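predicted model follows, preceded by the sequence.
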Amino acid sequence: MENTFMNFYSKLIKEFEIDNNFEEIRCKTEKIKWPNASGVYLVWKSAFGSIDDLLYIGMTGKFKRNKKNDIVFNSGTFDKRKSRWTPYRFCEDERDGENYFSFKYGPKYKLKEQGRRKYEPDAYRETIEYSKLTIHCFLISANHNDYTPELLEKEMLTKYLKYTGTLPLANNEL
């Protein structure tokens, strides 16, 4: 089943590369340099290549109805993901201590308690150093012809679930 998902995924990369709407981030021991855009991002353990290394599929940016009843694109950018603490966390705060510049997932506590404990070394079930991560970003603007961030994220998660019978390790729902 791995080849089926990976074939789908490789074709998707090529489709987005044609219009320069795909970026790969090879993480280092420093703050992640996110593209200033909206779209879908995938966090991979080590280099991209095996479905077993896919940790998380997420998105930023969505269409919403405003108070004037107009539909507007809330172009939340990728770098806003670094302020989350559940179901994963990008550790870029000196208070993270030994886990500074690492990706954590699998929170051990309920939402409010997790927020209070997010800097504790053992507040998550898994911790991976940035230097062992690769992040793929599919850039999707409000006027993209085929996708919204939510549509692409759901399509990827659905195909992953159908091909593997599960979700990526840091995803808790579809």
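Received, thanks.

from here on, just use CA atoms for contacts and neighbour counts.
Fine.

strands of this structure, residue ranges please.
22-26, 39-45, 54-60, 62-65, 71-74, 88-91, 102-107, 124-129, 133-139 (DSSP state E).

now the ones you listed in CSV, with mean neighbour count and distance to residue 161?
Below are the strands of the chain laid out as CSV (neighbours: other Cα atoms under 10 Å; distance: least, Cα to Cα, whole Å):
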stretch, mean neighbour count, distance to residue 161
strand 22-26, 17, 23
strand 39-45, 23, 15
strand 54-60, 22, 12
strand 62-65, 14, 23
strand 71-74, 14, 28
strand 88-91, 23, 19
strand 102-107, 22, 19
strand 124-129, 17, 21
strand 133-139, 23, 19
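
can I get those strands in TSV including distance to residue 149?
Listed next are the strands of the chain as TSV, based on distance: least, Cα to Cα, whole Å:
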stretch	distance to residue 149
strand 22-26	13
strand 39-45	5
strand 54-60	6
strand 62-65	7
strand 71-74	11
strand 88-91	19
strand 102-107	22
strand 124-129	26
strand 133-139	8
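
of the ones you listed, which is nearest residue 162?
Residue 162 lies closest to strand 54-60 among the strands of the chain, at 14.8 Å (Cα to Cα).

ok, which of the strands of the chain comes nearest residue 156?
strand 54-60 (7.7 Å).

which strands or helices does the closest one pack on?
For strand 54-60, the elements it packs on are strand 39-45, helix 149-164, judged by 3 or more Cα pairs under 8 Å, 6 or more residues apart in numbering; DSSP states H and E.

nearest to residue 125, of these?
Taking the helices and strands packed on strand 54-60 one by one with Cα to Cα, strand 39-45 is closest: 15.3 Å.

tell me the angle that closest one makes with strand 102-107.
100 degrees (axes from the mean of the first three to the mean of the last three Cα atoms, to 10 degrees).

now the helices and strands packed on strand 54-60 as CSV including distance to residue 65?
What follows is the helices and strands packed on strand 54-60, written out as CSV (distance: least, Cα to Cα, whole Å):
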stretch, distance to residue 65
strand 39-45, 19
helix 149-164, 15
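
and here's the other structure:
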Amino acid sequence: MSKSYSKTRVLVECALMIAIGTVLSNIKIFTMPNGGSVTLLSMLPFVLVSFRHGVKWGLFTGLVNGCLQMLLGFWAPPTPTFLYFLGEILLDYLVAFMALGTAEFFARPFKNRMVGVAVGTAVAGFLRFMCSFLSGVLVWGNLNEGLSAWTYSLGYNASYMLPETLLTVVGAVLLIKAAPQIFDRQYAKA
């Protein structure tokens, strides 16, 4: 198979995963009042790209998805400076979705692929949570309802990111049990 055909195939697969992730992100189990929700496995397509094609493609797919999510529903609180606004764009959209593309990196040390997929998915979800947490502290801190920005951000973001991450880990483990070849990088290149 030629290199350009292979790259085209990967690009098409990444585009499909972005489309699937976008559809799944609109199937909400519950939504938080100031943004954030628990969805039907909307993070799974992005960690799957990472496992199938590596961190580089996972980061790229996350970046494109972050841009798409901004186009579909961007809302920012009033910020005192452009730097705060930029921080919100980076932490809530771009870096947050790119973090999901790191799943393969954190799965590498594990000889058992299922354990690696579970750990890699959990760590990628945790990194996305950290982006939301830092955004809550640095940008959204004025919505803290009398609590410190750190406490409010931790509670608010954990209330939806923890269930979202757990659902994604369970989905990834069930998927690798049912069809382990989907997570195999050699299979993706065939």
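Here it is on my side, so go on. Quick caveat: nothing in here was measured; it's all calculated off a predicted structure.

any idea what the TM-score comes out to?
TM-score for the superposed chains, counting by TM-score structural alignment, normalised by the length of the first structure: 0.32, backed by 100 aligned residues with a Cα RMSD of 5.5 Å.

nearest to residue 154 of the first structure, out of the strands of the first structure?
strand 54-60 (9.0 Å).

about what we covered before: nearest to residue 3 of the first structure, out of the strands of the first structure?
strand 54-60 (13.6 Å).

to residue 160 of the first structure, which of the strands of the first structure lies closest?
Set against residue 160 of the first structure and scored by Cα to Cα, the strands of the first structure come closest in strand 54-60, at 9.8 Å.

ranges for the strands of the second structure?
Taking DSSP E, the strands of the second structure run over residues 28-31, 37-39.

now the shortest one, how far from the chain's geometric center?
Taking the mean of its C-alpha atoms, strand 37-39 of the second structure sits 12 Å from the chain's own mean (Cα atoms, centre = their mean, to the nearest Å).

and the contacts of that strand?
24, 25, 26, 27, 28, 29, 30, 31, 160, 161, 163, 164 (Cα atoms under 8 Å, 6 or more residues apart in numbering).

let's see it at 6 Å
25, 27, 28, 29, 30, 31, 160, 164 (Cα atoms under 6 Å, 6 or more residues apart in numbering).

for PyMOL, what selects the buried ones among the residues you listed?
Buried members of the contacts of strand 37-39 of the second structure can be picked out in PyMOL with the line below, counting by 16 or more other Cα atoms under 10 Å:
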select buried, resi 25+160+164
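
and the furthest pair within the contacts of strand 37-39 of the second structure?
27 and 160 (14.2 Å).

neighbours around the closest residue in space to residue 116 of the second structure that isn't next to it in sequence, how many?
Closest residue to residue 116 of the second structure apart from its sequence neighbours, by Cα to Cα, 6 or more residues apart in numbering: residue 107 at 4.0 Å. Residue 107 of the second structure has 22 neighbours, counted by other Cα atoms under 10 Å.

residues contacting residue 107 of the second structure?
116, 117, 120.

compare the residues you listed and tell me which has the most neighbours.
Busiest of these [other Cα under 10 Å] is residue 120, holding 27 neighbours.

pretty sure that one sits against residue 105.
No. Assessed by Cα atoms under 6 Å, residue 120 of the second structure is found out of contact with residue 105, at 7.1 Å.

now list whatever residues contact both of those two.
Counting by Cα under 6 Å, 6+ apart, nothing touches both residue 120 of the second structure and residue 105.

residue 16 of the second structure: which of the strands of the second structure is closest?
Using Cα to Cα, the nearest of these to residue 16 of the second structure is strand 37-39, at 18.1 Å.

now do the nearest residue to residue 158 of the second structure once chain neighbours are set aside against residue 159 of the second structure, distance only.
Counting by Cα to Cα, 6+ apart, residue 158 of the second structure lies nearest to residue 129, which is 7.3 Å off, once chain neighbours are set aside. Going from residue 129 of the second structure to residue 159 of the second structure by Cα to Cα, to the nearest Å gives 10 Å.

can you list the strands of the second structure in a markdown table and add distance to residue 86 of the second structure?
As requested, these are arranged in a markdown table below (distance: least, Cα to Cα, whole Å):
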| stretch | distance to residue 86 of the second structure |
| --- | --- |
| strand 28-31 | 24 |
| strand 37-39 | 22 |
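
which of those sits closest to residue 46 of the second structure?
Using Cα to Cα, the nearest of the strands of the second structure to residue 46 of the second structure is strand 37-39, at 13.8 Å.

what's around residue 58 of the second structure, how many residues?
27.

would you agree it is in contact with residue 52?
No. With contact defined as Cα under 6 Å, residue 58 of the second structure does not count as touching residue 52 (8.8 Å).
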